[in-house]
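J.: No sequence on hand, only this structure:
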């Protein structure tokens, strides 16, 4: 008996994402432009490593990310945020609920000057840094569209998350959606694992977007599988199987935006 794979998303989330894909296709080149986009991989073929540290390294990666959007990096002021507060002051002193800086921010002045900030703590983590820059560069692109994304202005950040995958950064987007890291608390003498989430879309939503991007282009499934972490890979495989069993999802979407 043939068993159909259910969607990895609930009905409302899938409907919104497909509507948002349609919105992005409508305003950014349609199906023809989407098919020509590259699946950006975390390899030296796409990003040359930086031999410097700190802001120089961040600027090095920012220029490379901007180039994939065909945007001059010099149009932005790239600014490091202030260092986050270390919540551990000593063996018996821990600051509760210490504020944490976002991975990145985008702002534009009344005069039109655009500024992107980044958390210096993620500079040694190119995957997170590149994902952050891709997300923030998507902001001015989406703001250039007079029509609000599906769901209105309150869904702007979610649409920006999706846009990063739409422009080719789906592997980066999926691998940084959530992470577990080992930690040691010197104040209490305990150790364990901590959870961190970056961005707005869930891991399942990002994997669905990546699978749809690849199906629409007709290539890249094997490449994506090679570079996805184990958690995102499981979501991606389910989304890929679901879309393969329902090819009308991508075909109808592309047909409407030729």
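T.: Received it, and whenever you're ready, just let me know what you need. Everything quoted here is computed from the prediction, not taken from an experiment.

J.: going forward, measure contacts between C-alpha atoms and count neighbours the same way
T.: Noted.

J.: Tell me which stretches of the chain form helices.
T.: With DSSP state H as the criterion, the chain has helices at 11-27, 30-36, 54-68, 126-143, 156-164, 170-175, 203-217, 221-227, 230-245, 248-255.

J.: out of those, deepest packed?
T.: Highest mean neighbour count of the helices of the chain: helix 170-175, a mean of 28 (counted as mean count of other CA atoms under 10 Å).

J.: how much distance is there from that helix to the middle of the chain?
T.: Counting by CA atoms, centre = their mean, to the nearest Å, helix 170-175 is centred 6 Å from the centre of its parent chain.

J.: now for it, which elements pack on it?
T.: Under the contact definition 3 or more CA pairs under 8 Å, 6 or more residues apart in numbering; DSSP states H and E, helix 170-175 sits against helix 126-143, helix 156-164, helix 203-217.

J.: among those, which is nearest residue 39?
T.: With CA to CA, the closest approach to residue 39 among these belongs to helix 203-217: 8.0 Å.

J.: which residue sits closest to residue 88, ignoring its sequence neighbours?
T.: Computed as CA to CA, 6 or more residues apart in numbering, the closest residue to residue 88 that is not its neighbour in sequence is residue 94, at 4.6 Å.

J.: What of residue 137?
T.: Closest to residue 137 by CA to CA, 6+ apart is residue 66, at 7.3 Å.

J.: got the contact list for the residue sitting nearest the centre point of the chain?
T.: The chain has residue 173 as the residue nearest its centroid, 3.1 Å off, counting by CA atoms, centre = their mean. Neighbouring residues of residue 173 by CA atoms under 8 Å, 6 or more residues apart in numbering: 131, 161, 164, 165, 206.

J.: How much space separates the spatially closest residue to the fourth one that is not a sequence neighbour from residue 48?
T.: In this structure, residue 165 finds its nearest non-sequential neighbour in residue 210, 6.2 Å apart by CA to CA, 6+ apart. Residue 210 is 23 Å from residue 48, where distance means CA to CA, to the nearest Å.

J.: same deal with residue 73?
T.: Residue 73 sits 16 Å away from residue 48, going by CA to CA.

J.: Below is structure B, check it against A:
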């Protein structure tokens, strides 16, 4: 009574199926070896974002280069433009020979044009939001190279690319900033604006899937997660173990490919 016996899952099975399917799609297309051996849980801390800057632009470029590095996309022609710059999508897609990401990538990616992003300088004072949107933009460019559409189709692209950014290791920043409102932007291109497509609780569930796949214990996650989501994260881990072990195992098999 009074909800004490409420056993409803955090996610309906169809939604959980979709979320695991996105992880499976990412593992098939974006290097399972990189995910297994190089991808880390990126934390909003000096451990992962060291360094100082003397200006807003210098700080934005420092954060951007670190995000690109953790995504394993240093060889991609991604470029951060000054605030207010007009950013347009390249006319043609990215062409990749060899590995897409990480230490095994052999050479530069050949795009139809530079892959660029601008930013709102106001986000320098909220680096977690800036990290989230930079990584979301990288996930957009990376996801565009897949040879099959994502689970649920491209009409769910904003949601797919947020889950893909969690797959890249940036789930903490997405969960911690999911309630922020959008800022700025011009010309229809990507700019730093944190308008979440996936709710804070659902993106925390995706973070739990990431942690379960990587074998990351809760004690390594919760100190960096905002307090209101820590219990939800732990509950999601338990639910994944009890209700979705088959889905987790299927993704684990893809990691060994």
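T.: All right, it came through fine. Only a predicted model underlies this, so the values are computations on that prediction, with no experimental measurement involved.

J.: Could you double-check that the residue nearest to residue 165 of the first structure lies in contact with residue 236?
T.: Yes: Residue 210 of the first structure lies in contact with residue 236 (CA atoms under 8 Å); the separation is 7.4 Å.

J.: Pull up the aligned stretch in the first structure for stretch 11-25 of the second structure.
T.: Aligned using TM-score structural alignment, stretch 11-25 of the second structure spans residues 9-23 in the first structure.

J.: ok, the residue mapped onto the residue nearest to residue 165 of the first structure from the second structure - contacts?
T.: In the second structure, the residue matched to residue 210 of the first structure (TM-score structural alignment) is residue 207. Residues in contact with residue 207 of the second structure (CA under 8 Å, 6+ apart) are 166, 171, 172, 233.

J.: and in the first structure, which of those residues remain?
T.: Among the contacts of residue 207 of the second structure, the ones still in contact in the first structure (both residues aligned by TM-score structural alignment, their matches' CA atoms under 8 Å) are 166, 171, 172, 233.

J.: Nearest spatial neighbour of the second one, chain-adjacent residues omitted?
T.: Among residues not flanking residue 171 of the second structure along the chain, residue 207 sits closest, at 5.3 Å (CA to CA, 6+ apart).

J.: before we move on, what about residue 79 of the first structure?
T.: Nearest one to residue 79 of the first structure, counting by CA to CA, 6+ apart, is residue 117 at 4.7 Å.

J.: distance of the one you found from residue 153 of the first structure?
T.: In terms of CA to CA, residue 117 of the first structure sits 22 Å off from residue 153 of the first structure.

J.: Who has more neighbours out of these two?
T.: residue 117 (21 against 12; other CA atoms under 10 Å).

J.: Give the equivalent position in the second structure for the more buried one.
T.: Using TM-score structural alignment, residue 117 of the first structure pairs with residue 118 in the second structure.

J.: Please tell me I have it right and that match contacts residue 88.
T.: No: assessed by CA under 8 Å, residue 118 of the second structure is found out of contact with residue 88, at 10.1 Å.

J.: List the contacts of the aligned partner of residue 60 of the first structure in the second structure.
T.: If you follow residue 60 of the first structure across to the second structure using TM-score structural alignment, you land on residue 62. Residues near residue 62 of the second structure by CA under 8 Å, 6+ apart: 51, 53.

J.: one step back: I'd like the kept ones among the contacts of residue 207 of the second structure written out as a markdown table, with distance to residue 178 of the second structure added.
T.: As requested, these are arranged in a markdown table below (distance: CA to CA, whole Å):
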| residue | distance to residue 178 of the second structure |
| --- | --- |
| 166 | 13 |
| 171 | 10 |
| 172 | 10 |
| 233 | 15 |
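
J.: of those residues, closest to residue 227 of the second structure?
T.: Using CA to CA, residue 233 comes nearest to residue 227 of the second structure of those, at 10.2 Å.

J.: which one in the first structure is aligned with that closest one?
T.: Using TM-score structural alignment, residue 233 of the second structure lines up with residue 236 in the first structure.

J.: From what I see, that match and residue 203 are in contact.
T.: No: under the criterion of CA under 8 Å, residue 236 of the first structure makes no contact with residue 203, lying 9.2 Å away.

J.: Check the gap between residue 234 of the second structure and residue 242 of the second structure for me.
T.: From residue 234 of the second structure to residue 242 of the second structure the distance is 13 Å (CA to CA).

J.: Make a markdown table out of the helices of the first structure and add distance to residue 78 of the first structure.
T.: Output for the helices of the first structure, formatted as a markdown table (distance: least, CA to CA, whole Å):
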| stretch | distance to residue 78 of the first structure |
| --- | --- |
| helix 11-27 | 26 |
| helix 30-36 | 28 |
| helix 54-68 | 7 |
| helix 126-143 | 10 |
| helix 156-164 | 19 |
| helix 170-175 | 20 |
| helix 203-217 | 26 |
| helix 221-227 | 28 |
| helix 230-245 | 30 |
| helix 248-255 | 36 |
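
J.: List the contacts of residue 145 of the first structure.
T.: Residue 145 of the first structure neighbours (CA under 8 Å, 6+ apart): residue 27.
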